[in-house]
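Student: This is the structure alone, sequence omitted:
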């Protein structure tokens, strides 16, 4: 593969979607061909599964069922969107990828990383991003931003309690510590242009 695969990760309300748009604009201004995508979703089949995962009651799915659905959505996303773009030499930016499953289902829900990675190996042949940018915020700031974003109602994951989101962030930080070559931890406090500059600096060696 001749392209570059970059994922943006983090808990609820840290600004991943906003920063992905800004990052894509910056890369395009530098002459890069950029594909913006997301998880769950990013391909027709994966978008259909997204609706199943994000809507409905909090207990609609068990954690193991969620893990299977995420793995199925990711398999289609990788096959239909990510690998073709990388083969064409494009930059792929994804709002969430495998590490979200590791943090949410694997960590916060207690399934464990080994099971999540096994599903990823089967469904997506173990594909990993070239760089994972993990945005972080103090818990109170992240909760306030998520509440402002979700005024019309949070999805099944955003609606979970503070203890759950604390476990998610602890899992993300453990993942970043375990893979320092792939992860860059980014402070998401400040104005959007400041945060985008930090993201670009964290990608300097890949540009």
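Tutor: Looks like it arrived, so ask away. Note that this is a predicted model, so its numbers are computed, not measured.

Student: CA atoms for contacts and neighbours, from now on please.
Tutor: OK.

Student: Buried residues in stretch 77-93, which are they?
Tutor: 77-78, 80-83, 85-86, 89-93 (16 or more other C-alpha atoms under 10 Å).

Student: for that stretch, the distance to its chain's centre please.
Tutor: 16 Å (C-alpha atoms, centre = their mean, to the nearest Å).

Student: And stretch 39-48, by the same measure?
Tutor: 13 Å.

Student: same check, this time on stretch 16-33
Tutor: Per C-alpha atoms, centre = their mean, the centroid offset for stretch 16-33 relative to its chain is 16 Å.

Student: ok, the residue of the chain most remote from its centre to residue 191 distance?
Tutor: Computed with C-alpha atoms, centre = their mean, the residue of the chain farthest from its C-alpha average is residue 31, at 24.4 Å. For residue 31, the distance to residue 191 (C-alpha to C-alpha, to the nearest Å) stands at 25 Å.

Student: what does residue 101 give?
Tutor: On the measure of C-alpha to C-alpha, residue 101 and residue 191 end up 29 Å apart.

Student: hold the first one in mind and look at this next one:
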């Protein structure tokens, strides 16, 4: 097992996870941890180029999946694996669970093929074999798709994922629920329909329970 800690943030678009990742990074740094803050798709110059294509160019589900895993492999090689080896805490906005939720459940793409792509992209030359391990903790920001849609409508101009109908996000949310049910020891559900302060308190309590932050009174 590599050094460090690998914490991922997951949830449908509009769940609010991205607004909390910076605050957790600050809290972890204040607690003495060295933190690498990154995202998927993205995190490297190559992966960021692929991200732009994924968010804005028309393509089918197979092309989406291939680009996602190509970006992930570069991200693992260049950012995540080195940071973990240095003993850092890696906070990643989305990881493999998102692929199974979005391309798998959302797009209806074959989950067995996704599993094969996962093994292919996340092992091999230049990567430690144990990078196929799951993150140490996945913070799942769970919110009703209708609430998420309302939040997105008041935000920036939507990309090609954010502009999907509520039915798509209902499938994606179900995909996340299935992933959480399959790995309850790794997933921590955050009720992100609550006010921001309550969501932040849930988040801190989960991370503190894992020993990475001090418990609040």
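Tutor: Alright, I've got the coordinates. Here the structure is a predicted model, which is why all the values come from computation and not from measurement.

Student: quick one on the thing from earlier: which members of the buried residues of stretch 77-93 of structure 1 define the maximum pairwise distance?
Tutor: Greatest spacing in the buried residues of stretch 77-93 of structure 1, by C-alpha to C-alpha: 77 and 89 (17.3 Å).

Student: Can you report how many residues lie near the alignment partner in structure 2 of residue 20 of structure 1?
Tutor: Applying TM-score structural alignment, one finds that residue 20 of structure 1 aligns to residue 21 in structure 2. Neighbour count for residue 21 of structure 2, taken as other C-alpha atoms under 10 Å: 20.

Student: cool, and the one 5 residues further on?
Tutor: Taking other C-alpha under 10 Å as the criterion, the count of residues near residue 26 of structure 2 is 12.

Student: Go ahead and confirm residue 70 of structure 1 touches residue 101.
Tutor: Yes - using C-alpha atoms under 8 Å, residue 70 of structure 1 is in contact with residue 101, at 7.3 Å.

Student: correct me, but residue 155 of structure 1 touches residue 51?
Tutor: No - assessed by C-alpha under 8 Å, residue 155 of structure 1 is found out of contact with residue 51, at 10.1 Å.

Student: of these two, who's got more company?
Tutor: residue 155 (15 against 12).

Student: show me the contacts for the residue mapped onto the more buried one from structure 2.
Tutor: In structure 2, residue 155 of structure 1 lines up with residue 159, judged by TM-score structural alignment. By C-alpha atoms under 8 Å, 6 or more residues apart in numbering, residue 159 of structure 2 lies in contact with 55, 56.

Student: Residue 37 of structure 1 should be in a strand, yeah?
Tutor: Yes - counting by DSSP: H, G, I helix; E, B strand; the rest coil, residue 37 of structure 1 is part of a strand.

Student: quick revisit: export the buried residues of stretch 77-93 of structure 1 to CSV and tack on distance to residue 185 of structure 1 and secondary structure?
Tutor: Shown next, in CSV, are the buried residues of stretch 77-93 of structure 1 (distance: C-alpha to C-alpha, whole Å; DSSP: H, G, I helix; E, B strand; the rest coil):
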residue, distance to residue 185 of structure 1, secondary structure
77, 25, helix
78, 24, helix
80, 29, helix
81, 26, helix
82, 23, helix
83, 25, helix
85, 26, helix
86, 24, helix
89, 26, coil
90, 24, coil
91, 20, strand
92, 19, strand
93, 16, strand
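
Student: Can you tell me which of these lies closest to residue 139 of structure 1?
Tutor: Out of these, the member with the shortest distance to residue 139 of structure 1 (by C-alpha to C-alpha) is residue 93, at 25.2 Å.

Student: what sits against the aligned residue in structure 2 for that closest one?
Tutor: Mapped onto structure 2 by TM-score structural alignment, residue 93 of structure 1 lines up with residue 91. Shown in contact with residue 91 of structure 2 (C-alpha under 8 Å, 6+ apart): 6, 7, 8, 9, 21, 25, 35, 36, 37, 38.

Student: Go ahead and confirm the fifth one touches residue 139.
Tutor: Just to be clear, that refers to residue 21 of structure 2. No - using C-alpha under 8 Å, residue 21 of structure 2 makes no contact with residue 139, being 10.1 Å away.

Student: any idea how far residue 201 of structure 1 is from whatever residue of structure 1 lines up with residue 75 of structure 2?
Tutor: Per TM-score structural alignment, the equivalent position to residue 75 of structure 2 in structure 1 is residue 77. From residue 77 of structure 1 across to residue 201 of structure 1, the span is 28 Å (C-alpha to C-alpha).

Student: check contacts around the spatially most central residue of structure 2.
Tutor: By C-alpha atoms, centre = their mean, structure 2 has its centre lying nearest to residue 94, at 1.5 Å. Contact analysis of residue 94 of structure 2 by C-alpha under 8 Å, 6+ apart lists 8, 9, 10, 11, 39, 40, 41.

Student: how about the strands of structure 1, start to end?
Tutor: 4-9, 34-38, 91-95, 131-136, 183-187 (DSSP state E).

Student: out of those strands, nearest to residue 162 of structure 1?
Tutor: Closest among the strands of structure 1, using C-alpha to C-alpha: strand 131-136, at 15.4 Å.

Student: and the closest one, what other elements does it pack with?
Tutor: strand 4-9, strand 183-187 (3 or more C-alpha pairs under 8 Å, 6 or more residues apart in numbering; DSSP states H and E).

Student: which residues in structure 2 does the shortest one align to?
Tutor: Read it as strand 183-187 of structure 1. Strand 183-187 of structure 1 maps onto residues 187-191 of structure 2, going by TM-score structural alignment.

Student: tilt between the top helix by length along structure 2 and strand 5-10?
Tutor: Identified as the longest helix of structure 2 according to DSSP state H is helix 166-182. If you take axes from the mean of the first three to the mean of the last three C-alpha atoms, to 10 degrees, helix 166-182 of structure 2 sits at 150 degrees to strand 5-10.
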